[in-house]
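>>> The amino acid sequence is not available; the structure is as follows:
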């Protein structure tokens, strides 16, 4: 045998080594399959795996559109519309399933590419370019995989077991041809979910956060007509729009970098923001919008950074209040996704990427100029023409505003010490299946709640309902969303106490918490903890499904449906209230319309 060794003179010399064949030792070389699985999935979350599945479906939709006839393109040469394309995602603690109707797999793609990692995908303008998405999701999320696919000409069914996933070299995988109906679809079902992932999915807050993040990440596709449904709920479009600041016109610039990446910068004021002197200006409304301010980084229509305020970029040296009305959209577009400034998980920007670095200084300069002009406006250094006109109008006699019409009937209210909430009586209105009077559409229907019968004596509930009937949804959608959520929670708790079901709801909550604690290996609640256990809004809504006798009124089926629909809305409503989900007056009105029949029935309930 001949080998190389390094001599003292650092020159390589050939040396002959003799050995006995009987002394040969077998040397094992390779990587254990379990270690491969861990290496692939160690730094990726369950949510990011689900995003990978969605990315694959969107890549298929884009491919279908770009290869089709008469495709309309936007200013970035990306599809202008995804109308007709649908992605349905269903997530339970035992199964994760995704279906799309975009681009079924042919024999080559299914046989050589879909479940094989080695070559990067070649999707033009893709968002799943690393070629690991499906493999990574399978290794992380499931022990069994089923795939059914049809491209309209070929159709296949493939089932992959845990043994095949763990040792594919020893257990060959086959796809069986099936009858072809001519439809185009992909259906992927991941089952036998690992327990640690099932535990995540059972957490209602985790699931709400996942849905909110999907809504944000893919908001541009949704705005372009792509339909994404999660557990039966269709997600709305996402993303604030721009308008001119009084002293700063919207800055727009598009350029092509040396590596071919198109960068488009649009920076201006939030279209919903009202500056001092403009009609509709209120500090409260602007404060609710500040959470959405910042820069939105987009790679091939997928939103990577949301409302960035410089936490992980150097676009801002330091965030100041003068930026609070600023919205910026930074689009990076490339046929070759590897040139885009995102990390391997597509969850953040790669600030070392040349495309990012070539634009960072320019973005920072525009942001600084916006702040400077906004500071001048806030300090009153520039007098707008509209201010002068308003000064003249202020000298004219101001006509008194008409009083707010009475809108609640309280048939049981009694004087209470410590002050009385004044709610004027009005005519009887049926609390169930109530339809607003068309003549009073602007007075009643546009408000968060309309006239109804109230038999509650709870001060907080009465005050919240009273404010609901004075708040116009279209003028204050965010305040309406927050008030609606608090009102629903207060009305339900008050009703359960007055109807005698509060004790049952608390017992249900104690049992639920003890089940969760048992699964985690913790002891049950002690007597004191059990006495203090109180169901939150989500659990109170679930209680009506468990204890349908608690549903008020004579039409329990209709009201139970109302409660179930609002339960589906709650995740988005929580996102609007506590996170950075955007909304509109129409969207909040849809929440209101679904739950109001139940609220009216609960408010009208009488203990007599």
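Nice, I can see it. All figures in this text were calculated on a predicted structure; none of them were measured in a lab.

>>> hey, let's count contacts and neighbours off CA atoms from now on
OK.

>>> Regarding this structure, what is its longest helix?
Taking DSSP state H as the criterion, the chain has its longest helix at helix 354-378.

>>> And that helix, how far out from the chain middle?
28 Å (CA atoms, centre = their mean, to the nearest Å).

>>> Are there helices or strands packed against that helix, and which ones?
strand 262-270 (3 or more CA pairs under 8 Å, 6 or more residues apart in numbering; DSSP states H and E).

>>> Name the next helix or strand downstream of the strand it packs on, please.
helix 283-289 (DSSP states H and E).

>>> Included below, for side-by-side comparison, is a second structure:
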């Protein structure tokens, strides 16, 4: 008998390495917030709209590209729903792609071709919808319709975790208006109380207004209940010696298109009410935007240019008024420097590291200006009032940031005077000057001024 070789013995049996569903679900949901899950579902709606716009017009590069498309978020007691009119999920895509955990790889999925993604997609890993379902709801219903057909998928999360099948039951149904509705009810433990709090709803509203501003400005509408979310208007100021930076280039290694705009969004907070100052400060700092989706906002730490003890200063309230925006665009979202939550960046991504050097250059000009400004405060305020706000999209001339420069004042040599007098004499002089409680220092200054004005030519 021929002897069995070592490799043959190793291949004679297998050690199973399949994940348990409960472990899998916990792992993909443990580090994502409920707010981020909601925004993931909104991303899916936007990707659907992008496909429809590209199909109808061939490009998203139009001022009102998303006109007519909308998504509506409804949160009620123990229920969450997001519905849209963004074209729906085709039946074949639902069966073969949409419910995959991750995007199918044609090389390892039986020759299944890769799914066609939307132009400038913000769907990254093909996990957002499933992760949101598991994180927010105990039960879910997904209903989607295209002009060609429709389907329903009902998911009982607890039952699915206990089953051995890595699939969801799908039922074809009659086509309706193209779009998708995802309903989660009842909600997972502790979720209902959080999502129905006014603080949470206000936070989600502000995140949508800010992080989806560029989509909304292109015509996409987002509703929370019956109320429409208006976009935050990003502006930089021009005039009086101020000019925003505008830099555009294509990263040679990745082909990612990078655009950097930076400058004065508002004067440093030396004037105005406290409330007004705080409102503006909330939006100061650096923004990183991937395919028009804001990933990090108003950053003031070392994820962008600000460092602690490094070659570049850390953020200081003195820099309030500065705003920088770094846009990264690609047909392939995997080339962009963002994480799976799309609320953070891969700080070590080479395309991002190369952009950071240019972001620092723009920031340095503002830092130098605020340092110099302290010695010319009234003059600086007068110049700053001459600058007017310009929408980000209207800043298109390629140039470096510019700020006013102040001529150095001639230095005046100063001297200190120190002498002693009796307390009675000092009080008598203070009384004669009209204020018996005047400080010793002020008595000395006033008597010196009197002598100079009356005795010195």
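Great, that's in hand. Nothing here was measured: the structure is a model prediction, and the numbers come from that model.

>>> Residue 191 of structure 2 -> structure 1?
Counting by TM-score structural alignment, residue 191 of structure 2 lines up with residue 197 in structure 1.

>>> OK, contacts around that match?
Residue 197 of structure 1 sits next to 46, 93, 141 when contact means CA atoms under 8 Å, 6 or more residues apart in numbering.

>>> what does residue 237 of structure 2 give?
Contacts of residue 237 of structure 2 by CA under 8 Å, 6+ apart are 243-244, 263-266, 387-390.

>>> Could you say which helix or strand holds residue 328 of structure 1?
Counting by DSSP H and E, residue 328 of structure 1 is part of strand 326-333.

>>> and whatever residue of structure 1 lines up with residue 157 of structure 2, how many neighbours does it have?
Using TM-score structural alignment, the equivalent of residue 157 of structure 2 in structure 1 is residue 162. For residue 162 of structure 1, the tally of surrounding residues (other CA atoms under 10 Å) stands at 14.

>>> from memory residue 162 of structure 1 sits against residue 141, does it?
No: using CA atoms under 8 Å, residue 162 of structure 1 is not in contact with residue 141; the gap is 11.5 Å.

>>> anything in contact with each of these two?
In contact with both residue 162 of structure 1 and residue 141: no residue, using CA under 8 Å, 6+ apart.

>>> so which of the contacts of residue 237 of structure 2 persist in structure 1?
For the contacts of residue 237 of structure 2, the contacts that persist in structure 1 are 243-244, 263-265, with contact defined as both residues aligned by TM-score structural alignment, their matches' CA atoms under 8 Å.

>>> For these, give me CSV that also has distance to residue 200 of structure 2.
Formatted as CSV, these follow (distance: CA to CA, whole Å):
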residue, distance to residue 200 of structure 2
243, 38
244, 35
263, 32
264, 31
265, 28
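
>>> Write the ChimeraX selection for whichever of those are buried.
This is how ChimeraX selects the buried members of those, with burial counted by 16 or more other CA atoms under 10 Å:
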select :243,244,263,264,265
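
>>> residues in contact with stretch 248-257 of structure 1?
242-244, 262-269, 355, 366, 370, 373.

>>> Please list only the buried members of these.
Members of the contacts of stretch 248-257 of structure 1 classed as buried by 16+ other CA under 10 Å are 242-243, 262-269, 355, 366, 370, 373.

>>> residue in structure 2 matching residue 597 of structure 1?
Using TM-score structural alignment, residue 597 of structure 1 pairs with nothing in structure 2.

>>> Assumed residue 597 of structure 1 was part of a helix.
Yes: counting by DSSP: H, G, I helix; E, B strand; the rest coil, residue 597 of structure 1 is found in a helix.

>>> Which residue range of structure 1 does stretch 321-341 of structure 2 align onto?
Against structure 1, stretch 321-341 of structure 2 falls on residues 325-345 (TM-score structural alignment).

>>> So which bits of that stretch are buried?
Neighbour count says stretch 325-345 of structure 1 has 325-342, 345 buried, by 16+ other CA under 10 Å.

>>> what about residue 497 of structure 1, how many residues close to it?
Residue 497 of structure 1: 14 neighbours (other CA under 10 Å).

>>> That one: which element?
Using DSSP H and E, residue 497 of structure 1 falls in helix 477-499.

>>> And stretch 37-55 of structure 1, how far out from the chain middle?
Using CA atoms, centre = their mean, the offset of stretch 37-55 of structure 1 from its chain centre is 18 Å.

>>> In structure 2, what range does that stretch match?
Stretch 37-55 of structure 1 covers residues 25-43 of structure 2 once aligned (TM-score structural alignment).

>>> that older thread, and the strand holding residue 328 of structure 1 against structure 2, how far off on average?
Aligned to structure 2 and superposed, strand 326-333 of structure 1 gives a mean residue distance of 1.2 Å (mean CA distance after the TM-score superposition for structure 1).

>>> what packs against that strand?
strand 262-270, strand 294-299.

>>> Report the aligned residue range of structure 2 for the shortest one.
Looking back up the chat, that one is strand 294-299 of structure 1. Against structure 2, strand 294-299 of structure 1 falls on residues 285-290 (TM-score structural alignment).

>>> Need the contact partners of that stretch.
Under CA under 8 Å, 6+ apart, the answer for stretch 285-290 of structure 2 is 122, 294-300, 304, 320, 322-329, 336-338.

>>> buried sites along that stretch?
285-290.

>>> gap between the residue most central in space within structure 1 and residue 300 of structure 1?
Nearest to the geometric centre of structure 1 sits residue 212, at 1.7 Å (CA atoms, centre = their mean). Using CA to CA, to the nearest Å, one gets 20 Å for the distance from residue 212 of structure 1 to residue 300 of structure 1.
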